[in-house]
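A.B. asks: The following comprises the amino acid sequence and a computationally predicted model.
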Amino acid sequence: MTNILAINAGSSSLKFKLFLHDENKEEAINLVSKGTISEITSESSSFSAKIISSDTKTTKSLQTITHEKAFNHIISYLLETIIKSKDQIKYIVHRVVHGATETQEFILRSDPTTPRALSKLDSLSELAPLHNHVSVLIIKSCLKELPNSTNYAFFDTLFHQSIPPHVYTYALPFEKAKQKRIRKYGFHGISHSYVTKIAANYLGIDWNDDDTKFISLHLGSGASVCAVKGGKSINTTMGLTPLEGLPGATRSGSIDPSAIFHLSSKARKCEESHHSVEKQFHLTEAESILNHDSGFKGLCGLSNFGDITKSIHNATEGNENQERAKLTFNIFVNRIVNYIGSYFVELEGNISALIFTGGIGENSKELRESVTDKVECLGFPKVDKEKNENVEGSFKKGDDVVEISNRTKGKSRVLVVETNEEKEMVNQLIAKI
């Protein structure tokens, strides 16, 4: 039996899942514990975790901590509750947002080649300043605290390396863009890979067959759409950075590039951010506005999509707040369905399923219904209201796929799949060891 620790580092959070794998049975993977440390570097940091078998839960407020201290806290928790020594953790898998054009995972051990590999990962921090440097810090902590474990870094960009040149190339001066590595990379690849495999299994079709086609909607505070054919990404909405494509909680999504210069006279100036991770990279005023002050937050002052839908239906609020919440909701739906239409054409129709996933995709029944109503003209069925309203309950019962439509004609289905990036990394690891 092998303990595998999965780490998912965010700009201000650190999630973990501990899995137990029976090496004699390839598919025998059991989740033992999971938890999150949120609001890292703030005064309101908190830790929450649970042991799956007993449903024992732990919650704790923490003083302002760094990502390294957050990782140490997780290891201390595991030693106190589940494992007897650090050496019991044989493998650690890490979600790393940006891997540029890497075509395989990084393997990192306590050996002389590791500093060079980490330096390569850290060099991509200019492309993903909120994430990559944090991942490097966590990997360094793992190498220090668990020197006998083997670390695997899995990249969100890896799944999208199958995107063809005419899709990933921007219409910019060619040689200069190539020199500076400016192209579409795509993100959420681990999630898109996982949910389309789960959907194919649910439908009883071969994920790798060219007739298997999915449009995957990973909708959360960061959101992206992906067109998947034969188990390969052929297009996705995020680009050089996670900023391109759909709007998010605080990101603008795709806009006219000139808009930012009309919005802010200081857009060209580099200013040191108040965020500790960003201080090293000196984001321009433009990048700060587009990444932190735009999206849902910029439109209506709310960054949580659940709060936006509540505001729409809350009659006690002022009319202006409701109208701006409705505008935000409608903008998000509009951008989503525009990409669905585009990818429907790119995949040449006959879509196996439209997949909703991510925090919003899995939890917003209003959004799912609005989107499917708009794309009915493409052959997607409308949602069954009862099924759509009971998605969360189905997940709580242990289902990882919920079909929210009654399929009466045509091929396409509408599914909600609970994403699990940590399990996808573990699955990929087991396939390699």
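C.D. replies: Noted; the coordinates are in hand.
A.B. asks: going forward, measure contacts and count neighbours with C-alpha atoms only.
C.D. replies: OK.
A.B. asks: what helix or strand is Gly298 on?
C.D. replies: helix 295-300 (DSSP states H and E).
A.B. asks: what comes up buried for that helix?
C.D. replies: Gly295, Phe296, Lys297, Gly298, Leu299, Cys300 (16 or more other Cα atoms under 10 Å).
A.B. asks: Show me what it is packed against.
C.D. replies: helix 319-346 (3 or more Cα pairs under 8 Å, 6 or more residues apart in numbering; DSSP states H and E).
A.B. asks: which is the next helix or strand following the helix it packs on?
C.D. replies: Next along from helix 319-346, by DSSP H and E: strand 353-357.
A.B. asks: residues in contact with that next one?
C.D. replies: Defining contact as Cα atoms under 8 Å, 6 or more residues apart in numbering, one finds that strand 353-357 is touched by 195-196, 199, 213-219, 362, 368, 380, 412-419.
A.B. asks: change it to 6 Å
C.D. replies: Strand 353-357 has contacts (Cα atoms under 6 Å, 6 or more residues apart in numbering) with Phe214, Ile215, Ser216, Leu217, His218, Ser412, Arg413, Val414, Leu415, Val416, Val417, Glu418.
A.B. asks: Provide a list of residues in contact with the most centrally placed residue in the chain.
C.D. replies: Centrality entry for the chain: nearest residue to the mean C-alpha point is His188, 4.3 Å, by Cα atoms, centre = their mean. Applying Cα under 6 Å, 6+ apart to His188 gives the contacts Asp156.
A.B. asks: also this one, for the comparison:
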Amino acid sequence: MQKKFILVINCGSSSLKFSLINPVSSETVLTGLAEQLFSDEASIKLKLENKVIEKQIHAPHTHNIAIEILVQQLTELNFQEQIFAIGHRVVHGGEKYNLPTLINNEVKQTIDKLSRLAPLHNPANLTGINACEKVFDNLPQVAVFDTAFHQSIPSKAFIYGLPYELYEEHAIRRYGFHGTSHYFVASQAAEFINKPIESCNFISAHLGNGCSITAIKDGKSIDTSLGFTPNEGVMMGTRSGDVDSGIIFYLVNQLGYSTEEVNKMVNSKSGLLGISGMSNDCRTLEEAMTGEPNCRATLALTVFSYRVAKMIASYTASLTDLDGIIFTGGIGENSMFIRSSILSHLTLLNFTVDEDKNKQARFGNKGKITTDSSRSCWVIPTNEEFVIAQQTQTLLSSTLSTKTVGQ
């Protein structure tokens, strides 16, 4: 049986997202999610064409058990023998990794060391890698790092205005995230305008519960809004984004907050949720604006749109030319209101939304949403899983035999 699929694994602290992809044809034949792991409500769902398979995950409710159930289902569906590699999303690669990397013990040790820079993500990613090794012990595994695309950022963009020793001794600098997403949509936009990616200049806005803006020059990231952690930059679903650092000291020293409380506040209780007081979901807030409008919901979306527009405008300082703006991510792909609001702040840069095109570009539809006389702006659904599969295939094709990678 021909081995033609890559299993893509995105392991969270209490979840396991997976896709089975043919990297040559780009066909995704199966997707799924195991969620609420480590609880009695743990479950796993697989989607195959029009078929949905759901199962409860029994004690001990771990990633290992979830992957064992996944393997069992893949075997029953006659897919397991067709898998030739595993591609893992790993959030933080530090300064060490700027390319997809074949996983070995040294790589795992480095991912573990980098957990201090991504304590919520890298340990979970490593858990997924170890769990897959137990059941796919004969298959190569590849790490694709979220930070890799941003390793081209120059020092003027990644160095903070702090004592330089903090960078030299503790690697405190801007790293950026969502790199796989920005890479994918930039490549797609390059196809739209029929230019090689190496000649393209974009500003990419990945807007979801987490948000980041990236300036892309000649196909490479040269600045990005997420920094040392995923809390810097624009306001997000539950994250504050940029705040005056003095507020942190005021909360601790004057109002008696603990550092743990402040950390939870700026990461989990701020952003759209914090301002609106009702939800971090853009859809809920937009609904609250209709009829008798909720003032705080309106304020939250107004602040969000303005902050994103301001960040986009600031990134023109990084570029000498601009082919256009890209919207992606859950909000960027689906909220015509947010897109229109953001572009309304950018008329000085010659962006004018075409409301009919903007309305059409939702729920998986992609395309240009600005008028013919405007500078271009596109909606492009992201596909990080395909990028991981594609980059895994490319790496293995260059390092392993044709027989091994199943071509």
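C.D. replies: Looks like it came in fine. Just so it is clear, the structure is predicted and the values come from calculations on it, not from any experiment.
A.B. asks: now for the biggest strand by length in structure 1, which elements pack on it?
C.D. replies: The residue-count maximum for a strand in structure 1 (DSSP state E) belongs to strand 29-38. Packing contacts for strand 29-38 of structure 1, counted by 3 or more Cα pairs under 6 Å, 6 or more residues apart in numbering; DSSP states H and E, involve strand 14-21, strand 46-51.
A.B. asks: circling back: kindly provide the distance from the residue nearest to the centre of structure 1 to Arg95 of structure 1.
C.D. replies: Separation of His188 of structure 1 from Arg95 of structure 1 (Cα to Cα, to the nearest Å): 10 Å.
A.B. asks: Dump the buried residues of helix 295-300 of structure 1 to CSV, plus distance to Gly248 of structure 1.
C.D. replies: Shown next, in CSV, are the buried residues of helix 295-300 of structure 1 (distance: Cα to Cα, whole Å):
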residue, distance to Gly248 of structure 1
Gly295, 5
Phe296, 6
Lys297, 9
Gly298, 10
Leu299, 11
Cys300, 12
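A.B. asks: ok, these vs Phe174 of structure 1, which is closest?
C.D. replies: Gly295 (30.4 Å; Cα to Cα).
A.B. asks: For that closest one, give its distance to Val93 of structure 1.
C.D. replies: 31 Å.
A.B. asks: likewise Lys387 of structure 1?
C.D. replies: Distance, Lys387 of structure 1 to Val93 of structure 1, using Cα to Cα: 35 Å.
A.B. asks: the more surrounded of the two?
C.D. replies: Val93 (27 against 17; other Cα atoms under 10 Å).
A.B. asks: Next up, identify which helix or strand that one is on.
C.D. replies: Element membership of Val93 of structure 1, judged by DSSP H and E, is strand 89-96.
A.B. asks: In structure 2, which residue range corresponds to that strand?
C.D. replies: Per TM-score structural alignment, the counterpart of strand 89-96 of structure 1 in structure 2 is residues 83-90.
A.B. asks: Show me what Thr404 of structure 2 lines up with in structure 1.
C.D. replies: In structure 1, Thr404 of structure 2 lands on no residue (TM-score structural alignment).
A.B. asks: Same check on Leu166 of structure 2?
C.D. replies: Leu166 of structure 2 maps onto Lys176 in structure 1, with residues paired by TM-score structural alignment.
A.B. asks: wait, is its match part of a strand?
C.D. replies: No: applying DSSP: H, G, I helix; E, B strand; the rest coil, one finds Lys176 of structure 1 to be helix, outside a strand.
A.B. asks: That one and Arg183 of structure 1: what is the separation?
C.D. replies: Counting by Cα to Cα - Lys176 of structure 1 and Arg183 of structure 1 are separated by 11 Å.
A.B. asks: Determine the three-state secondary structure at Ile9 of structure 2.
C.D. replies: Strictly by three-state DSSP, Ile9 of structure 2 counts as strand.
A.B. asks: Map it across to structure 1 for me.
C.D. replies: In structure 1, Ile9 of structure 2 lands on Ile7 (TM-score structural alignment).
A.B. asks: Contacts only, for that match.
C.D. replies: For Ile7 of structure 1, the contact set (Cα under 6 Å, 6+ apart) comprises Lys15, Phe16, His94.
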